[in-house]
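**Q** Provided below are the primary sequence and the corresponding predicted coordinates.
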Amino acid sequence: MIKKDKIPFIIIIIFYSLLFITSNVNWMSRDALWFSKVNSSPLAFAIKRYETWSSRFWIEGAVLVASKHLFIFFLITIISAFFLFYSVSKLISFNKFISNLVLVLFFIALFPIASLQSAGFIATIVNYIWPSALFGYWLIIDNQRKSETVASYKVIISTFCLILSVFNEGLAIMLFLYLIIRLVIEKKEFLNIYRMICLLVSFLSILNVLFCPGNQKRGISEMTHWFPTFDHLSFWDKLLIQLDNIASNLIVNHNLMGIFLLLLLARAVQKRQSLSIILSGLAIMLSKISESLISKPLDTIVKHSSGKEFNYNITSMLLAPSLIFIIILGLVVFIIILLYGKSSKSLIAITSLGTTFATGRSISLSPTLLASADRPLLFLYFVIIFNCVVLLDDMIEFNKNKDKIVVKKISE
């Protein structure tokens, strides 16, 4: 039986089901069309893809199954979506109906659904949403272990979910960064069998990404097709391109950064913190000023990157907007610390944003850093939206508490 406070998660499933039905989505477009024509068993196909194309072993087989059996795809996607939101709700301690309703409605309002279309809905959902739900379940159990005794079977199931999730290289990087953060926080308590198993999973997942024969062959093929001069770029140039790409998606294309900054400003006003208000306003102004500085140079690079004569001075084009974006990010971190101090909320906000941002940055090492569109940023989108929800929920709770104080004073 679903608890009352979790009912909003059913709302989001109904909403997206109706949205896709009324939008007449062509599920068999892009990658799914190619996968549906493959005449092979899922296991044999996954092995072949591992050898020739991708380290996402079971995910490749799952895309094949999903492309041929839409009912299975829809069923697993519904379950994954429910568990993803359930996991987030547990992790951010949303135990009230109104809090989870805000979570669902804000996600519906802010999440850029078009980001799931670049490789086709089926391929993108299987590659990102399914593993995210598995990773989220592991995070719940990992978080519960700190404060209560968790049944052994739950730990085993969550560890299996973790192993499956890190076949997505983005989540493999996130796990590695998460464990580093846990090591810093837990210190000697980190040294236990469970953590050693998690470290082993992380280590093997990174090795899988680095040494998978398919990844290496794909890199050569993708570079020839998408970015022939990629090897001639310096490491610095690659980082600048991806940094500007992230800035463009967060500030120009989807404006998630603008909304997050507005909520930080609103929270600062509510708490009457003058410095936070000033810094939030400064960050908002910088983001508006940087829009054209960010988008125009990146558009030029995207347009000409597939040409063999690409020889632009990337540093001169992207250094200024990248510096502005870094300043905005620094302001965000400082504002969060001012608003929440040295609390668990500020730690969770900063580390979640930092790890997903670093994961997005990691794609700069790949020749598909532009061809992948914003798919590698989906985890960052999730985290920004969830942090927006936390801010909004805090403001709602603040007003409720304020009203209680006013009523109490009147009654006295």
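**A** Cool, got the structure.
**Q** from here on, just use CA atoms for contacts and neighbour counts.
**A** OK.
**Q** what sits against residue 286?
**A** With contact taken as Cα atoms under 8 Å, 6 or more residues apart in numbering, residue 286 is in contact with 324, 328.
**Q** so it is in which element?
**A** helix 274-304 (DSSP states H and E).
**Q** which parts of the lengthiest helix in the chain are buried?
**A** Assignment by DSSP state H gives helix 378-411 as the longest helix of the chain. Neighbour-count burial for helix 378-411, counted by 16 or more other Cα atoms under 10 Å, picks out 378-393, 395.
**Q** please apply the same query to stretch 79-94.
**A** Result for stretch 79-94 [16+ other Cα under 10 Å]: buried residues 80-91, 94.
**Q** now swap in stretch 11-30 and tell me
**A** Buried residues in stretch 11-30 (16+ other Cα under 10 Å): 12-13, 27-30.
**Q** OK, contacts around residue 391?
**A** 263-264, 267.
**Q** leaving out the residues flanking it, which one is nearest to residue 106?
**A** residue 389 (6.6 Å; Cα to Cα, 6 or more residues apart in numbering).
**Q** residue 156 versus the one you found, what's the distance?
**A** Here the criterion is Cα to Cα, to the nearest Å. By it, residue 389 lies 31 Å from residue 156.
**Q** before we move on, what about residue 200?
**A** Counting by Cα to Cα, the gap from residue 200 to residue 156 is 15 Å.
**Q** this is the other structure I want to compare:
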Amino acid sequence: MNIKKYKNYLFLLPFIFLFLILLNWHHSIGLSIDDLFFYTIPQETNIMSFVIERYDIWSSRILIEYILCHILQSPLILWWYLDSLIFTFIAVLTYKLINGENKLFYSTLSCILCLSFIFSSHYALGSAGFITTTINYTWPLFSGLLAIYILKNHAAKDTCKTKRILAYIISVLCLMFAVNNEQLAVILLGLFVLYYLLNYKTKINKKCYLIGITSVIGIINTVICPGIHKRYILELRWFPDYLQLNILNKLNIGFSHIINRCVTWCDLTTLILLGIIAICVYLLTKNKKQTIISLIPFIIASGFWILTLTDNLTLIQIMNANIVRYGYVPISIKRMILSLTIYAIFIIAFLYSLYSIYKNQKSVLWPIYSIMFVGFASTIMFGFTPSTPSMERMYIFFYYGNMLAILIFIKQIIEKRIKT
């Protein structure tokens, strides 16, 4: 028996365990909320007629909802297995994007961070029914990652023509499904624009234009969709004063909610990212003062997290009292001073940490900062829609971006510094 041969496949074990964990979790999930609505559609009308009508009165996600309706007509066990596989392959594709030398370490880390991503997104995933939300958000995420992986690894000039054509066809199909989610379309376009601006003086990878073009198509599809405009009018009933808001008010809504989320209701993945950033600062600078400053965001977020676990919510309630549907609105001088001081310390320390890392490791950080920036900017989009009930779901891509940033930080900085 060739033991060395089998050692080369050890990195697959974490993904197998991840799939089994996810499958066990999925067995406890049934139909709820919007799942029940889409489940009954074929009993009343043809699925194609339904999605066309939805395009006219409500949503531009015609591809996503077509697949959603068909999945809901199948036995529930099919979604259990498919969704478990898709989350597992999100971990696999993330691992492939990192491409670390220590395969077992990075496959294990990718699986652990994928679980933290699911844990962070758990409430959001169930907010409209798990089946509906995963097919609307995590399935397009998987499709986008798969397209990027295929373009990166199977569309090179040295690949045979047939395989190259097939790679492009699969990539286009995956991207079209991915950008049918309007938020993901904006994220992919944002990443393409940043990539172009940072590389236009050098050679631009032409395959990236495919991502940019499909993202524009996805955004155009959303803009021209008659249902989006009709839905906008209907959703104003949830937020009748929305029409009175100017662009600064909308930015206030988006910015204040995401900052408040990172400070007072920090998810597990973001908390890990804050800790990793502090470690990177220490490894790059070996400076205690800079390290202590970089630890401040992690300490603040951890402190509030501990308060939520102990049900000691007084300080959190004081902080949240200023965050309303209109964004940050000071309620009293004392509360305003307290909350703004905490936010300011958090933001300044966080930006200082990123600057310290950038100053010492410029060459490898643009992908990380681009991912973090676009993920953060995508959540600010919340301020540009009156759809307040769907707010939680808009953080799903932000959580994944933080997961990916953690892995790149570890590969590009922590691993290299430990070796040296």
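**A** Sure thing, it's come through. In this text the structure is predicted, and so the values were computed from the model without any measurement.
**Q** tally of neighbours for the aligned partner of residue 233 of structure 1 in structure 2?
**A** Aligning on TM-score structural alignment places residue 233 of structure 1 opposite residue 245 in structure 2. For residue 245 of structure 2, the count of nearby residues is 13 (other Cα atoms under 10 Å).
**Q** tell me the spacing between residue 245 of structure 2 and residue 383 of structure 2.
**A** For residue 245 of structure 2, the distance to residue 383 of structure 2 - Cα to Cα - is 10 Å.
**Q** what do you get for residue 236 of structure 2?
**A** 13 Å.
**Q** again with residue 6 of structure 2
**A** From residue 6 of structure 2 to residue 383 of structure 2 the distance is 52 Å (Cα to Cα).
**Q** these two - which one has more neighbours?
**A** Each of residue 6 of structure 2 and residue 383 has its neighbours counted (other Cα under 10 Å); residue 383 has more, 26 against 9.
**Q** on that earlier part again, wait, isn't the residue nearest to residue 106 of structure 1 in contact with residue 103?
**A** Yes: with contact defined as Cα atoms under 8 Å, residue 389 of structure 1 reaches residue 103; the gap is 5.6 Å.
**Q** tell me how far the residue in structure 1 that residue 293 of structure 2 lines up against lies from residue 269 of structure 1.
**A** Mapped onto structure 1 by TM-score structural alignment, residue 293 of structure 2 lines up with residue 279. Applying Cα to Cα, one obtains 12 Å for the distance of residue 279 of structure 1 from residue 269 of structure 1.
**Q** tell me which element the aligned partner of residue 106 of structure 1 in structure 2 is part of?
**A** In structure 2, the residue matched to residue 106 of structure 1 (TM-score structural alignment) is residue 113. Here residue 113 of structure 2, judged by DSSP H and E, is contained in helix 103-126.
**Q** in that helix, what's buried?
**A** 103-104, 106-121, 124-126.
**Q** compute the number of surrounding residues for residue 248 of structure 1.
**A** 25.
**Q** next, count neighbours for residue 82 of structure 2.
**A** 14.
**Q** how about it, what's its partner in structure 1?
**A** Using TM-score structural alignment as the criterion, residue 82 of structure 2 maps onto residue 76 of structure 1.
**Q** in this structure residue 202 of structure 1 contacts residue 174, no?
**A** No: when contacts are counted by Cα under 8 Å, residue 202 of structure 1 is not listed as touching residue 174 (9.3 Å).
**Q** check contacts around residue 327 of structure 2.
**A** 249-250, 252-257.
**Q** change it to 7 Å
**A** Residues counted as contacts of residue 327 of structure 2 (Cα atoms under 7 Å, 6 or more residues apart in numbering) are 252-253, 256-257.
**Q** wait, residue 51 of structure 2 sits on residue 61?
**A** No: taking contacts as Cα atoms under 7 Å, residue 51 of structure 2 lies outside contact range of residue 61: 8.3 Å.
**Q** so which bits of the helix holding residue 286 of structure 1 are buried?
**A** Neighbour counts over helix 274-304 of structure 1 (16+ other Cα under 10 Å) mark 276-277, 279-281, 283-284, 286-287, 290-291, 293-295, 297-298, 301 as buried.
**Q** can you tell me which residue sits nearest the middle of structure 2?
**A** By Cα atoms, centre = their mean, structure 2 has its centre lying nearest to residue 397, at 1.5 Å.
**Q** how much space between that residue and residue 288 of structure 2?
**A** On the measure of Cα to Cα, residue 397 of structure 2 and residue 288 of structure 2 end up 34 Å apart.
**Q** find the nearest non-adjacent residue to residue 398 of structure 2, please.
**A** Residue nearest to residue 398 of structure 2 in three dimensions, not counting chain neighbours: residue 375, with 4.6 Å by Cα to Cα, 6+ apart.
**Q** count the residues that sit near that neighbour.
**A** Neighbours of residue 375 of structure 2 under the rule other Cα under 10 Å: 23.
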